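Student: Provided below are the primary sequence and the corresponding predicted coordinates.
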Amino acid sequence: MTTNWIDAAALDEMPQDDVISLDVAGRDIALYGVDGEVFATDNVCTHGHARLCDGFLEGYEIECPLHQGKFDVRSGQPTCAPVTEALRSYPVKIEGGRVWLAVD
C-alpha cells in the first residue's frame, strides 16, 4: 500500500514546545512541536468537544482546555481521566524543510 503524504507546513514555522491547528485534507489537525520533533493528532478531544490547540502542552502531553483530560501527543493515548478514548494520531515525516502528514 502506498502512503499518500500531504505537505502540511513549513518546518521553520513550527512553534517549539507548543501546538497549532491546521486544516489538512479537510481534517482539523493539531500539530505539536516538542523537543525538535513534530507530532500530529486530531484536534478535537474525544471526551468533550474542545479543540486541543487551545489546551496546554507540557512535554509530550496535551491537556484539554475543557475538562483537563490529557493525551500523549506521540500516540494519541489518554494519560489521565476523564479521557478514556484515544485520539487518532498521524504519521509525520520531515523532508525538504517541510512537515508532511499521512492522513489516509
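Tutor: That came through fine. Note that this is a predicted model, so its numbers are computed, not measured. Numbers count the residues shown, from 1 in each chain.
Student: use CA for all of it now, contacts and neighbours both
Tutor: Fine.
Student: the chain: strands as residue ranges?
Tutor: All strands of the chain, identified by DSSP state E, fall at 5-10, 18-24, 27-34, 37-42, 56-58, 61-63, 70-72, 78-80, 89-90, 92-95, 98-102.
Student: which stretch among those is buried most, on average?
Tutor: Among those, strand 70-72 has the highest mean neighbour count (mean count of other CA atoms under 10 Å), at a mean of 26.
Student: second one coming, line it up with the first:
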Amino acid sequence: MTDWIDACGLEDIEEESVRRFDHAGRSFAIYRMTGEEVFCSDGHCTHEAVHLSEGLLMDYEIECPKHSGVFDVRTGEARRLPACVNLRTYEARAEDGRIKVRLA
C-alpha cells in the first residue's frame, strides 16, 4: 500500500480553487471545494499537456485553460470536448490542517 504524502496546507488553497503539486517527477492538481472536501488528479489535461491548476474550478468541474475541455474532479471523467480521455484521480484527504494524497 502506498503511504499518504503531505501535499500542502489546507489553507494554502482557497475554497473552490485548485493548486499545482509536483512530486517524484510528476505533476498533479489538488482541488479544494468547501470546508475540508479535497480531490487530486493528474495535473495535465489529457487533450494537450496544459496544467489544470491554471483552469477554472466550479461545481466539481475543472475547465482546461487552453481549449475549455472539462473534467469532473471527483472521478476524472471527461465531460466536454475536446477532452475525451478521463483524468486519473487519486485519494485525497484533509487531516490536521494539511492535505494528504495517496499516489498509488
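Tutor: Good, I have the coordinates. In this text, all values refer to a predicted model and were calculated from it rather than measured experimentally.
Student: and the TM-score between these chains?
Tutor: Scored against TM-score structural alignment, normalised by the length of structure 1, the superposed chains reach a TM-score of 0.91; 103 aligned residues with a CA RMSD of 1.2 Å.
Student: let me have the strands of structure 1 in TSV, adding distance to Ala50 of structure 1 as columns.
Tutor: Listed next are the strands of structure 1 as TSV, based on distance: least, CA to CA, whole Å:
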stretch	distance to Ala50 of structure 1
strand 5-10	22
strand 18-24	12
strand 27-34	12
strand 37-42	11
strand 56-58	12
strand 61-63	11
strand 70-72	12
strand 78-80	15
strand 89-90	17
strand 92-95	23
strand 98-102	22
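Student: burial of Asp96 of structure 2, as a residue count?
Tutor: The number of residues packed near Asp96 of structure 2 is 9, by other CA atoms under 10 Å.
Student: and it, how far from Ile62 of structure 2?
Tutor: To Ile62 of structure 2, Asp96 of structure 2 is 26 Å away according to CA to CA, to the nearest Å.
Student: one more: Thr89 of structure 2?
Tutor: For Thr89 of structure 2, the distance to Ile62 of structure 2 - CA to CA - is 13 Å.
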